[in-house]
Each structure stands twice: as structure tokens, then as C-alpha cells.
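> This is the structure alone, sequence omitted:
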């Protein structure tokens, strides 16, 4: 691999202020923070930095819009139409939105245009279509009564999203909340605030009323903590680290016992059996860990290969990793861009050193790539043991840990040998093995002979320390709803 040559494309940065009550405003303190281009480390923009005072304003706007505004009182059909208008605008600005995420997060521009932005649009349209299909049930209660349930929006929702998929995460969280009739205060990751602010602008153009969507870029200990502990926030939806997830739960318990849903990452196993097509398995394993430079919560970072094909797999996996082109994400020939920022870049490199010092065998990669920016070579370790840090910790980078197994029972035991339980992959031609293993692995999503097969219809979330609550699917709307039972006396009814 040669040095990475930059493709000098930087999108125009149009929105860098907070978005509160339908308007772009400076932070109350006047403070800003830098967001940087991970391709070079250069500053992209200075963004208004929200803290507690700004969160108070945003929550106040969201509360006013919820208690007295039009959004919760619209029919589901009307809310859906506004959401579809926003989706239309996103499609019209796909190139610009993909460029913002590419420059802010180091994501591949081409995949942004054909995967990330279309997937975000799909998510929004799915819930726009669901907005007029939310209903309760009639109840057959005892005695001379009739009963029914109402589903009502929970209120103001605080949303805290990570930096690895800025657009998709934004709509993964806000779409069901908007469909339910809630209002939201969103804190995008400080590394990637630009597309969230652009979506706020488009939401206003789409006719979504002021106060319904508020965006407050800032840092976790200030803006994030203010959302989690706010007495007027009714629910918090978070995707990120387990450490921060605990803090959010503690803040909820200390304040108003707001509901909390958490997606806290994973250490997903990919289990490859002897009967697998080796070439397909190599391609899926490469995708599972090196896609989006390994910055994926469900990345297949632990690869278990049955002993009969292990040696062949290893040889081909190394070649496949070496052919995975690292370079500028705006170059269509690039397979993998830079890590999101210097902090993550250095974190991944530290884990690579841990792997070496703990006795794992470095087969390929393991070094920074190029002379500027935050690029790391696709890295594969063999001879990894379950108790090594690289096998237990979520690295969130392009680091594959290879391990060998003999039997199905051993594969299941090894796959479950982690505190996480977000996703897993199985590669086999044997339906009995596929069924047995998919039922035995403790993970919220299991892919058989595929990987990263997502759809808005399929609920997504984790077991164990990967969190609780589900995104996607109709059940995601339920976490933004309250259920009310209404019982009415019918004294003259003959039915009881």
C-alpha cells in the first residue's frame, strides 16, 4: 500500500449554530468547539457549544411544542405527510449530506450516497407510514364495564447519538419518536455535528413546527448530562458506550425516573463452519470487520473458524485484508477511510499493541497508514485467546481476532464468552447447525450467511451489556408511548 493521496473535496458548511425552537442560535455562553476532518486533522468548522443553559432552552421549547403545539395534536396522517416531505428534501440533498458525513466522520462518500443517506430516508419513511397506524385495544373487562386502551406520546424525548453513522443514527432515533407525536432534543456526537444541524434546517423547510426538533451539539459531561438529568425530559434514547449508558441510568434515577433505552455496543462473533464456502466466508468476514473502518457497533470482530478450513481461511483472509484499499473516503476506489478522530486513532493503535504484548500473532496490518490523517491498516491477529483484551473489549476499529474451534458446542460456548450480546454471524450450509446456533447465541440479531442485513422492519438491540430496548420495527414506537387504560361503567348492559 502506498501513501494515501487526498482528494481535496470539502463540502460547504452552512449550519454551525444550535437549532432551538425552529431557529439557529448561538450558544448562551457564546462558546464554540472545533470539528475536524479526519482525513487531514484540519479544522472543518467551529460549532456552537451547548451546555446546561442551552439544553434548558431546548427542552423548554420542546415542552411548549408538546403541551401546546400542533405536532402531538395532528392526525398521524398529517405527521406522516410532514415526515415524507422531510424525506423528499433529504433525497434532493443526498450528495451534500453524504459529503458532510464524509468530511466530518471519514465515511466513504460513495457509500454515503448509496447506503447511509438512502437508509436514513427509508427509516424516516417507514415511520411516516406508521404514524397513522398507532392504536390501542378494546378490553373485555369483568362486570358492567367497558374498557379500552389509549396509546399516547410520552412527551419530550432526549436523544444522544454516536459518531459512526451520524445520519442513520439521527433518524433511527427521531423517526419513531416523531411518528408517536413526541418532541425531541438531539445531542449529536461532538465529533460529527454537521449533518444533524443540516437535518434540522431541512425539517424546518418541510414544515415541521418549531420546537418539535431541537439540535444541541456539545459534549457528554455538559450537554449530554443536562439532557439525562433534566426534570422535564420524559425519556432518553442513547447509543454509545456502556460507561456513558450507566451514567444516563444513574441520572434518570436521581431525577424524574425518565424511561431509558440503551444500545451499548458489542463484540460480535462470526462463526464459520467447515462446510462453508471459504471464499464467501472470507469476503463476509472482511466486510464484517473492515466496513466503515471497524467503527460499527455490530462489527464481526471475533472470527471463529472450524479447524477443517482454518488454514485455508487464514491465508485467504490475509490476502483479502491486504487488498482492502485504505485512502481518502472521497476517492471512489477507496475501501476504508480514516478513524473518526485522533482519540479513536490512538485508541485503536493501543489495542493493537495490547494484542502483540499478550501473545497474539499479528498476521497483517497493525500500523498507521500514510503521513497525515487518522488512517490505520486493516489488521488481523491469529492465536487469540478468549481472555485477551482484543477478544473482550470493543475496539471500534479495523482489528480482526481469529480463533479456531472444533465442535458446534465449543463454537456456541466461545461465541457467548463475552459481556456483550448485540449481534452474531453464522456461515454454514447446514440448516440444523444454523438453527441450533442462532437459537443458542445470546445476541439481539443473528445473521446467517450474510452480515449487516438491516431493515427498518427488523427490531435491533442487545442482550446483556449491549443494552436494552429496541430500535427499528413497530415496537420502537412503543418506547415513546404511554399506555392508558380507560374503564367506563355501563350499568344497564346485559353483558357482564
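Done, it's in. Computed from a prediction, not measured in an experiment: that's the story for all the values here. Numbering: from 1, shown residues only.
> Every contact and neighbour count from this point should use C-alpha atoms.
OK.
> The closest residue to residue 383 other than its chain neighbours: what's it in contact with?
On the basis of CA to CA, 6 or more residues apart in numbering, the spatially nearest residue to residue 383 that is not a chain neighbour turns out to be residue 360, at 5.2 Å. Neighbour list for residue 360: 381, 382, 383, 384, 385 [criterion: CA atoms under 8 Å, 6 or more residues apart in numbering].
> List only those of these flagged as buried.
Among the contacts of residue 360, those scoring as buried are 381, 382, 384, 385 (criterion: 16 or more other CA atoms under 10 Å).
> Which one of those residues is nearest to residue 397?
Distances from residue 397 to the buried ones among the contacts of residue 360, taken as CA to CA, are shortest for residue 381 (13.1 Å).
> Comparison target, given below:
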């Protein structure tokens, strides 16, 4: 099996404990790599390396940082196929999607490379005479980044590109289920010419490596993507030291289809929203809200298309749905399917483990659709993070938005209509960080992404994201040497 050590100070470093753990290929249900099992000692070493690199990295001319990010993008582009293969081995997502992601993340580094020398303060026309006041934006320092298993390098890039452009340094703790691609990625920084210590990775489990990173006094900020429960714990821990945080958490996103929608387009959007990536995305459109007048027709057509999905090896071009990424997650998805059945929801497609043609392990779950769902059911309220769709009927616009917003989450949402009024008014009424109208799962480095409510804090993507990794300093320069009364505030 492949052997992966930590990446600290620009080189591979074995774990202080000399212990490793296995990473499983979910497609075949077999271990394929051994990953360094990190501890607090490894985290400390990584933070020390990052902290040592910070003065020189933040001291570079912004245009120099930008050029390095451009160089990194070029290197990633050359390695896109290899990185995609590693991710498929680790999490079982379709190679076609992973390869597209690897090619697309280059644009994040180019975008933020271009922004690096455009971080501008302001001269402020204050109401004080004899004062020159201006602001400047400065990097935070060492950023701890905790990333998930569903799209490891894409979701890391959303954090890393703006953080580096802003002059910060990083210590990364990837998911223990999908660490290999991040460690392979680390090798590209040396090839691109980055100074050692600017980017570091410690692998391992949450309590052993993640918690020491979150708690480390020299880490200025934690950027996390994952479940809302884990995010809450990180938020609480960060609050004890008044650390900055960006939290991109879970969702129970509504996909609303009105009777006047283009039904063919809506069916494709619904399928993309829930069955792409085997439903393992935070923005999964896991609640389909259908207007009653088209409910039966739409559901019948949806079942035909969803039922034709080809399940199997994600490396094959013809495959539409691969395995669930991890054994614990597969067990969780199957448990929620049984919960939905017990609650009285009607299973009209799938409904369990997939064991048909193409199944090469026990980690395949059939695309599953439940009809007759009430929004009070657990299947409609809790994040399943798998290929399971809950169909909830509604009568009119008011009821649609009431159901859509009746959730603890607010990450993504979809709205399908040919009425421009509904599109504009609906996008204002839905409580979510992203509203897609007549499309779904569209994302770009140019646009901010993040959640309302329990779906998170802060934004990733766009110009706004770089501000998440900066702090504002106000500078007051007195040009009047005369201080009339030192006991009175100026």
C-alpha cells in the first residue's frame, strides 16, 4: 500500500508516534494506503513551521505572492488527472466530476493570485482637523484549516487560495477518510516555488490532531467545512480564545418546482441536486417541494429518469452514481432510510443497499425517493448526506416558502419557474445563502458562498472571501503639533 507522512516545513515528516492508519477505497471496500496518525506533537511542529514562515511570506510584495499562486495553478493543471484519480480512490466520487474539479480549482488560485495586489485600504475624510486617517488590511497569521471527505481539494482551495493571497500561512487537517489527495497536493507547492512552511498538513483523527489544531494558541483562525454538530464544537472551542472562524456547515436545501416551470429542466436539476456525488454534498437538494397540480406527473417522470441511473465503478465514463464514501456514512444513510419508512413516508424508488450489477463493495446505496413526506418528519429535517430525496407537496407560493424556510439550515436552495416575478420575489423570501433559479449546483470562484442559520458563518468565494482572512487597522496621523487640552478627547 501507498505510505503517506505529514507535510511539515516543506518536507514529508513521519508521525511522532510512528503510527499509521489505513485509508479504504470505497469502490472496492479495501484499504489502499497507510496515512500518518497525527498527535498534538505533530500539530505543534506544523504550527511552529508555519509561524516561522509567516514573516517572510506576509512580507513578500503582494504581486510576488500572486505570481506564486499563478505558478501553482499551472502545476495543478498538469497534475489534474493524477489528483483526480487519488480522490476517486479515497472517496469514490465520479472520476469525471473529480477531474473537472481538479481543472477548475486552478481558476481559484489564478483569481486570488490576481487579487493579491489589489487589497487596498482607504483614506478616510474624518471630522477631525489636523488628522490624516487611513486604513490598511493585514493578514491574520496562522490559519488552521479542517476539511471534509466529500471534495477534499476543492473545499481546501476555497480556504487556501484567499488565505495565501492575503499573506497568511496554513496548517491543514484533512478528513481521516480522505487525506491522500491533500498530501499529494502538498508536493506541488515545492514545485511551484513556495517557501517551506507556508503550507503544512497534519493527518489523523479529530480528537488526536484536529482538536490540538483548533486549540493551539498560535492559530489565529479556523476555517472548517463539515457537519453543523462538529462546526458548533469548533465554534465553541474557538470562542474560548476569541479566534476568527469561517464555518461552512450542513444543509437541508429545498428545491422548489412550480407548475409553470420547464419540467424537463427541473427534473434534470432535481437529479443533479440530490443524486450527483451520491448526494454527498452540503448543498444537496434533499427536499423536493412540488406544487400539487403537477405533483403526480412530475414524480412519475422523475422516477423514470432517476431509475435509469447507472451505478458502479466511478472510474467508468458510463457510471452516474458511485459508492458512499465511508462505512460510517453508508450506515447512517441506510439508517435514515429505515427511519423514513417507519415515519410513514412512501418509498417509491430504491430504499436500501444497492447489490445489483456494478456493485463492487457493500458501500453502494440505491438512489432513493420518498413521497408523501411531511416537513415535520426527520427525513425532511435532518441532513442525510446521501442519495435520498424527500418529496413534499405544496399548494401555493406562500406555503412553498413557509416549508422551505421551516428548517434549521440555510445553505442552498433551488427555484424552478418561468415567471420572473416568482424568481425575484422567491429569491428574496428564501432564507439561504445561495438561491439557484432554473439551475442547481452552479458555483464559481467569482461568487460568495456560505450559509444562513446553522449552515455556517462567513463566506467563501469572490472578493468577500479574501476579507475573511484579513484584519483592518485604522491609522491616525496628527499633522497639528498643538494639543490644546490633553484631558479632552480630540
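That came through fine. Keep in mind that what you see is a predicted model, and the values were worked out from it rather than measured.
> And the residue nearest to residue 383 of the first structure, what's its match in the second structure?
Taking TM-score structural alignment for the superposition, residue 360 of the first structure sits opposite residue 345 in the second structure.
> same question, residue 125 of the first structure
With TM-score structural alignment as the criterion, residue 125 of the first structure pairs with residue 110.
> For residue 185 of the second structure, see how far away its match is.
Here residue 110 of the second structure is placed at a distance of 16 Å from residue 185 of the second structure (CA to CA, to the nearest Å).
> Could you tell me which residues make contact with residue 68 of the first structure?
The contact partners of residue 68 of the first structure, taken as CA under 8 Å, 6+ apart, number zero.
> Quick check: the gap between it and residue 158 of the first structure.
Using CA to CA, which is the criterion applied here, residue 68 of the first structure is 19 Å from residue 158 of the first structure.
> Counterpart of residue 96 of the first structure over in the second structure?
Looks like residue 96 of the first structure aligns to residue 82 there (TM-score structural alignment).
> who are the neighbours in contact with that match?
Contact analysis of residue 82 of the second structure by CA under 8 Å, 6+ apart lists nothing.
> Same check on residue 445 of the second structure?
Under the criterion of CA under 8 Å, 6+ apart, the contact list for residue 445 of the second structure reads 107, 108, 111, 158, 461, 462.
> what does the helix or strand hosting the fourth one correspond to over in the first structure?
With the criterion set as DSSP states H and E, the secondary-structure element containing residue 158 of the second structure is helix 152-165. Aligned using TM-score structural alignment, helix 152-165 of the second structure spans residues 166-179 in the first structure.
> That stretch vs the second structure, average offset?
Comparison of stretch 166-179 of the first structure with the second structure after fitting gives an average deviation of 0.7 Å (mean CA distance after the TM-score superposition for the first structure).
> Mind listing residues that contact that stretch?
Residues external to stretch 166-179 of the first structure that are found in contact with it (CA under 8 Å, 6+ apart): 76, 79-80, 101, 116-117, 119-120, 123-124, 127-128, 130-131, 157, 159, 161-162, 183-184, 188-189, 192-193, 195-196, 237, 471-472, 476-477, 480.
> try stretch 128-145 of the first structure
Applying CA under 8 Å, 6+ apart, the set of residues contacting stretch 128-145 of the first structure from outside is 75-77, 79-81, 83-84, 146-151, 175, 179-180, 474, 483, 487-496.
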